[in-house]
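Participant: the amino acid sequence is not available; the structure is as follows:
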């Protein structure tokens, strides 16, 4: 199995993988055409690769399209697992819509900029001053109820299986759980089976084959917040290698089948044990 990669860091441990700088897409067309897989292309490349060269890409096309921003993601969640999605209002950023959302959302609530990551672009709205500041910075109004939590879960799924997971506890500001925003890791508390089952279901339904899912638990009930197609590997020691092993097993199994079906019973990667 031959692969080309546009992300050297994420494919460092994969054999028979040739790295191509993203800006050399056209120069390296011949090598790309002979590859079995194209790994971690940039978003601007995927239509040309999938529809132009008919290449199989990893992560999946669904992971790219649905994970492109929080609006696309949340609407997909609302259709496939509506009972596990926090109450969310999404509107064009106009004065009329801003006033209507302000009247509907009880304080405090969360507002997000749709294309943001690592906890950036997430606002806690406690006053009209907070609301005005948010509205000045976002092209789209995206608001959610504030769930009563002090931590959330990061669950990493590759090829339909859980690779690992951990709790992310709130940082110094008492709001963000992201490690990049001062959050901390808790690996001692077991991963709730309900959360694991939810993300595996959503990954299967939406064909998301590489993602870090963020889940909030409220009285034992899981709420799906978002997923990151390109998640960090800093939460747990050895996580990068385990993710690479899972990617390789997934690609080899799909390559042997000649398709992208993740439900092959011969997939050699065993599921990760879940503590309840």
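Facilitator: Sure thing, it's come through. All values derive from a computational prediction rather than experimental measurement.
Participant: use CA for all of it now, contacts and neighbours both
Facilitator: Noted.
Participant: number of nearby residues for residue 206?
Facilitator: 15 (other Cα atoms under 10 Å).
Participant: my bad, residue 99
Facilitator: Neighbour count for residue 99, taken as other Cα under 10 Å: 10.
Participant: before we move on, what about residue 73?
Facilitator: For residue 73, the neighbour count with other Cα under 10 Å is 18.
Participant: ok, now which ones touch it?
Facilitator: 66, 67, 226, 227 (Cα atoms under 8 Å, 6 or more residues apart in numbering).
Participant: and if you look at residue 12?
Facilitator: Contact analysis of residue 12 by Cα under 8 Å, 6+ apart lists nothing.
Participant: that one in helix, strand or coil?
Facilitator: coil (DSSP: H, G, I helix; E, B strand; the rest coil).
Participant: biggest separation within the contacts of residue 73, which pair?
Facilitator: Greatest spacing in the contacts of residue 73, by Cα to Cα: 66 and 226 (10.3 Å).
Participant: would you format the contacts of residue 73 as CSV with secondary structure, neighbour count and distance to residue 206 included?
Facilitator: What follows is those, written out as CSV (DSSP: H, G, I helix; E, B strand; the rest coil; neighbours: other Cα atoms under 10 Å; distance: Cα to Cα, whole Å):
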residue, secondary structure, neighbour count, distance to residue 206
66, helix, 21, 8
67, coil, 22, 11
226, strand, 19, 13
227, strand, 28, 12
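Participant: alongside the first one, take a look at this:
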């Protein structure tokens, strides 16, 4: 395979891979057109690469588009797994909408900024003053029911396979499970329903490189979000991610037998 990468660190050790700086991509249009795969471009490059140069990109375009914005992500979750999506209100940030959300959401509840990661841009709203501070900083109101958990599950998906799954315990200051905010990784076995949910949703949405965050409540898995570019702190299998990516690219490059039966899809929601 002829590969071109825009992220030297995420593709370190990949064979037959040319690395190009994102800002210089228009100097390499012929190489990009000839490549089998273009790996880890910046979000702002997508339209030029996919629609202009007809490149095949990894992660998939759906991984970029859906993963770029929590509002679009939540609506996608609601479309394919509504009973596994926490109750969420998304409204314009106006006086009437602020009161509407405040009156509807039981305390405490979670408010988010649509474009953030690693636990940034997430607030636990416990009183009117906290809601007012959030509203004053938000462009759009995004409020979600609070799930009383002290850990969540990270499921790493590459292609149509689960690479790994592990628990993330809450940080000492509470609320945040993100490792970047002090959360603790635990490799104890996770419920199969969590990995099954992440894999099915990834397949339904066309997402092929993501770390899904899933909460378990009374045996039911709930989709919190996914990150297209996830940290590797919980990946205790050296080289597994790289090999999973290369295997996926190879499989996706090979035409499928039209007589191969489709995978059966279980009914929603997934539950024990």
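Facilitator: Thanks, I have the structure now. Predicted, not measured: the structure shown is a model, and the values here were computed from it.
Participant: need the TM-score between these chains.
Facilitator: In this superposition the chains share a TM-score of 0.93, using TM-score structural alignment, normalised by the length of the second structure; 262 aligned residues with a Cα RMSD of 1.8 Å.
Participant: closest to residue 205 of the first structure among the contacts of residue 73 of the first structure?
Facilitator: Comparing those against residue 205 of the first structure with Cα to Cα places residue 66 closest, at 12.0 Å.
Participant: distance-wise, check the residue nearest in space to the middle of the second structure relative to residue 86 of the second structure.
Facilitator: What sits nearest the mean C-alpha location of the second structure, by Cα atoms, centre = their mean, is residue 226, with 2.1 Å. The gap separating residue 226 of the second structure from residue 86 of the second structure is 14 Å, by Cα to Cα, to the nearest Å.
Participant: next: residue 210 of the second structure.
Facilitator: Residue 210 of the second structure is 19 Å from residue 86 of the second structure, by Cα to Cα.
Participant: same check, this time on residue 192 of the second structure
Facilitator: 20 Å.
Participant: what's the answer for residue 64 of the second structure, then?
Facilitator: 22 Å.
Participant: likewise residue 7 of the second structure?
Facilitator: 34 Å.
Participant: please say which of these two ends up with more neighbours.
Facilitator: Each of residue 7 of the second structure and residue 86 has its neighbours counted (other Cα under 10 Å); residue 86 has more, 19 against 16.
Participant: give the contact list for that one.
Facilitator: Under the criterion of Cα under 8 Å, 6+ apart, the contact list for residue 86 of the second structure reads 144, 145, 222, 223, 224.
Participant: okay, now the third one: neighbour count?
Facilitator: Meaning residue 222 of the second structure. Neighbours of residue 222 of the second structure under the rule other Cα under 10 Å: 25.
Participant: I'd say it and residue 82 touch.
Facilitator: No. Look at residue 222 of the second structure against residue 82 with Cα atoms under 8 Å: they stay out of range, at 9.6 Å.
Participant: mind giving me the packing neighbours of the one helix or strand residue 214 of the second structure maps to?
Facilitator: Counting by DSSP states H and E, the element that carries residue 214 of the second structure is strand 209-217. If you count contacts as 3 or more Cα pairs under 8 Å, 6 or more residues apart in numbering; DSSP states H and E, strand 209-217 of the second structure packs onto strand 151-158, helix 192-205, strand 220-227.
Participant: what's the mean distance for it versus the first structure?
Facilitator: Superposed on the first structure, strand 209-217 of the second structure shows a mean distance to its aligned partners of 0.2 Å (mean Cα distance after the TM-score superposition for the first structure).
Participant: so what's the closest residue to residue 171 of the first structure other than its chain neighbours up against?
Facilitator: Closest residue in space to residue 171 of the first structure, ignoring its immediate chain neighbours: residue 183 at 3.9 Å, by Cα to Cα, 6 or more residues apart in numbering. The contact partners of residue 183 of the first structure, taken as Cα under 8 Å, 6+ apart, are 168, 169, 170, 171, 172, 176, 177.
Participant: gap between residue 183 of the first structure and residue 13 of the first structure?
Facilitator: 28 Å.
Participant: now residue 194 of the first structure
Facilitator: According to Cα to Cα, residue 194 of the first structure and residue 13 of the first structure sit 32 Å apart.
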